[in-house]
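# Here's a sequence, model it:
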Amino acid sequence: MSVPAEIFKAYDIRGIHGEQLGPDDAEQIGRAFARVIGELEGKPTTELRLGLGRDMRLSAPEMAARYRDGMVAEGATVIDAGQVGTEMLYYLVGSRDLDGGLMCTASHNPKAYTGAKLVKRGAIALSGDEGIQDIRRMVNADPPVLGDASAGGRAGLVEEVDIYDEFQAAALKAIDASNVKPLKVVVDGGNGMAGPMAGPLLRDLGLELVETYFTPDGNFPDHEPNPMLEENRQFIMDKVVGEGADLGIAWDGDADRCFFIDDTGRFVDGDFLTAILAQHLLQKRPGSHILYDARASRAVPDTVEAAGGTPHINRVGHAFFKTRMRDEGAIFGGEVSGHYYFHDFYNADSGTLPALLVLEKLSVEGKQLSELLEPYKAKYFISGEINSEIADAPAKMAELEEHYGSMDGATVTHVDGVSVDFDDWHFNVRASNTEPLLRLTLESLVSPQDMEAKRDELLARIRA
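So this is what the prediction gives:
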């Protein structure tokens, strides 16, 4: 029985455990992954050194063991870090110059899901364009091109490592820990990997921590580990206000993304957080290059330029950011979705470094997070990303481009989907990689009312 094609996503593999993706499938994917990395590296699989990690999901121990069996069956040496956050797997691959790595995780998805994030040398993600679809074809080939998962070939080796102390020491180098003041911080780990990964660092900084859901538990007894959904972040928003805290920090399940709540209990938009982090990092390294995604507020390039940096707009997605970061020598890149990438972290995304950097910035400037956000909220009025179910997304994008792109003052670009820019407003529309959805983001520099009017007009045309 073949593995469903739809679980092979643009940037990872993800499906319902036991229905779409099971242990036998994991072993075959492990074999295929080793072969794909071997082809990319131009070496036999018996010479490969591959990292492995797993999150706290109930299925993760068995699934990770079977991924490992598959890689070992191909002759690879597997460096197994055990239960870690996803960025720790990236650190393992980058710091040891491994040929690639596999993280057994379903990120922020509900309890029933399992999956894998896959990277090549340099902790650069495989994608649908490079690697993931090759794995799908190998796994589902008829006749099979991979060995029988039950054959039990074990030509490779396994080395088990504990990288917690090493990773945490490396992460702490992002800031001057002596700068951090004893702020009161509510943290919500979502019963994911943030507790063991970032918890020790935060405790050592002398903060007044209010720890919630900081113990990994694949049952997710409290709420799903996806702070992007309002129902999952309402708890920490209320908790920050109730505790009189300086801020709140919430992580997704595998803890490679963190999200911030300001001192008034408001959720901090990812593009504004990107601007704040960029400004802080440019103070450390003046004149550097910064990446931001095609959906982002103009707050990002405006802030970067004002701070003496060079902004670069980029296509959404791990693989595109990590590769461009390397090519541009950028020190930092931020996505609206809460992925933040760092040159000094192998150009990979981290949920630990943004937390440390924001704590440092608030301490050094002696300001509340709401004060840092106020200039942005007073000038840039953003819609957030809005999805619409559309049968033919490319046709709809072409229609919108023809209508708005022909207006006076319009500038059309195709960095990611279609973007149309005017002096005082702009929008981007992109098609989903996996669903019949069109995603809209829009910003006005006039007023909230202007943003809402233009947003509603765009949505009416999209959904007509």
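# can we go C-alpha only for contacts and neighbour counts from here?
Fine.
# Can you verify my assumption that Ala431 contacts Ala393?
Yes. Look at Ala431 against Ala393 with Cα atoms under 8 Å: they come within range, at 5.9 Å.
# intersection of neighbour lists for these two?
Residues touching both Ala431 and Ala393 (Cα atoms under 8 Å, 6 or more residues apart in numbering): 437-438.
# how about the nearest residue to Ala307 once chain neighbours are set aside, what does it touch?
Distances taken as Cα to Cα, 6 or more residues apart in numbering put Gln279 closest to Ala307, at 6.2 Å, once the chain neighbours are dropped. Residues near Gln279 by Cα under 8 Å, 6+ apart: 303-304, 307.
# Before we compare anything, build this one as well:
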Amino acid sequence: MLPAPRADLKANTFAYEVTPLVKPTGFREYDARWLFEKEINLLGVQALGMGLGTLIREMGKEPRIVIGHDFRSYSASIKQALIVGLMSAGVEVNDIGLALSPVAYFAQFDLDIPCVAMVTASHNENGWTGVKMGAARPLTFGPDEMGRLKEIVLKGEYKPCPGGAYKYVEGMRERYIADLADNVSFTRKMKVIAACGNGTAGAFAPETLERMGLEVIPMDAELDHTFPHYNPNPEDMQMLHAMQKTVREQGADVALGFDGDGDRCGVVDDEGEEIFADKIGVLLARDLSSLHPGAQFVVDVKSTGLFVTDPVLQENGAKTVYWKTGHSYIKRKSHELNALAGFEKSGHFFFNAPIGRGYDDGLVAAIALLQMLDRNPDKKLSDLRKSLPMTWSSPTMSPHCDDEKKYDVVDKVVKAFEERAKSGGTIIGQKIRDVVTVNGVRITAEDGTWGLIRASSNKPELVVVIESPTSEENMKKMFEEMDAELKKHPEVGEYNQKI
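All right, here's what the predicted structure looks like:
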């Protein structure tokens, strides 16, 4: 049996070749992510597989699992090491090969298999790897499961078990595309940009959209694990600006951008304006609540306040709950409430029946958006955008903060803003309307301008988001106040992008 992992191994040493390297901080709130070779080695991945197999049996689940990998130069080798560990723990592995995360989730239903392990670093830059896991479709692990998995792996409590097996499943890509495309058609002619950032979605998105009768212009759809143009992250302004340029050049109706593992969707409209995913969520909620009056929605704390104040949603009787940011949290809350849909500002969209199966899928979100346009044949997406009440929103901004320090920093920031509110203090020169601490801190001024600071769940970063319903000036003032609070903590570094 493998020895218990260590976190202090150096590459190119004897110990590195015979001992699992696993940095504890790689176990995140709802998935696992490490810098490959620096924070985890192949033996560490094997230990993770043994730990996951042990946990599956401990949870009383049938020991059968779907496994896939994204398009990075090292993902296949990481998947093989994970498979060895899973089989050692007595798990039947069903390998679907190169896949999107939603293809792996789909395969759980299609093959009637309870568990999933998708090797992907999602939108993280090259060098990162990770695994998204679940044992109760359509849900993925949350903090309880991840905490127990961490304990099993780091303490070397994994248990070898006979009965492990391996199957390679052919044709899952075609079955997934057919499931999405074969029963969808549009009465409206639409020209669509499919922006894939040279990530895995390039092998899935353009063909799926074409099979529905759309005119599709692939953009950076050739698979290239060096990501030569930009990181495939539809929340990153570099990718959005590239989408803007292509929409304008091609005269397209919309540009749809997919992240590295295809579970998120970003949107640029026909005028080349990016519409952040929370605003797309409001448009979709308007459309869906007109078809399903009184529909329940779940959104993350990074999302616009329009879900509560929008007059169309109010008229349709839509109900919205704000919840913790993170695909596992929103997915689980949407499932618990039997919500029609859940939305995250990062571009994760979750649709329950009759639209989807409850998991996040960038292509299912894209289809829902296109169907909304099809139901509004006299309106462009830009018209729908302009119909929303005006707000000024920031992109997601992420200053660096080490994994070992970020939660402590956020705790101090939360305390500072809570004390300010309790003592009758102000924010941007106004009374403080409320302070929400369900996930970091979201502080709202009297005029509805709000700012959020939370710890990133999957990178050594903090997350800052700002919105004002009154002016761009107040949005900038709120950012200055939030940033000033962060500058009190030397652990906080440079931002990836700013307003």
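# still on that earlier bit, counterpart of the residue nearest to Ala307 of structure 1 over in structure 2?
In structure 2, the residue matched to Gln279 of structure 1 (TM-score structural alignment) is Arg286.
# Just to be sure, that match is in a helix?
Yes. Checked against DSSP: H, G, I helix; E, B strand; the rest coil, Arg286 of structure 2 lies within a helix.
# how close does it get to Ala445 of structure 2?
Using Cα to Cα, to the nearest Å, one gets 26 Å for the distance from Arg286 of structure 2 to Ala445 of structure 2.
# all strands for the stretch 351-464 of structure 1, in order.
Here the stretch 351-464 of structure 1 has its strands, by DSSP state E, counting those that start in this stretch, at 381-382, 386-389, 411-413, 418-421, 425-431, 437-444.
# what does the shortest one correspond to over in structure 2?
Same thing as strand 381-382 of structure 1. So strand 381-382 of structure 1 sits over residues 392-393 in structure 2, by TM-score structural alignment.
# with structure 1 superposed, average distance for that stretch?
In the superposition with structure 1, the average deviation recorded for stretch 392-393 of structure 2 is 2.0 Å (mean Cα distance after the TM-score superposition for structure 1).
# Residues in contact with the longest helix anywhere in structure 2: which ones?
The helix that spans the most residues within structure 2, counting by DSSP state H, is helix 403-422. Helix 403-422 of structure 2 has contacts (Cα under 8 Å, 6+ apart) with 25, 426, 432, 434-435, 437, 440-441, 443, 453-455, 459-462, 485-486, 489, 491.
# Please, a PyMOL command that selects the buried ones among those?
To isolate in PyMOL the members of these that are buried, counting by 16 or more other Cα atoms under 10 Å, one can use:
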select buried, resi 25+432+435+437+440+441+443+453+454+455+459+460+461+462+486
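# what's the mean deviation for whichever strand or helix holds Tyr341 of structure 1 versus structure 2?
Assigned by DSSP states H and E, Tyr341 of structure 1 belongs to strand 340-342. Here the mean offset of strand 340-342 of structure 1 against structure 2 after fitting is 0.9 Å, by mean Cα distance after the TM-score superposition for structure 1.
# what range in structure 2 matches that strand?
Strand 340-342 of structure 1 corresponds to residues 349-351 in structure 2, going by TM-score structural alignment.
# roughly how far out does that stretch sit from the chain middle?
11 Å (Cα atoms, centre = their mean, to the nearest Å).
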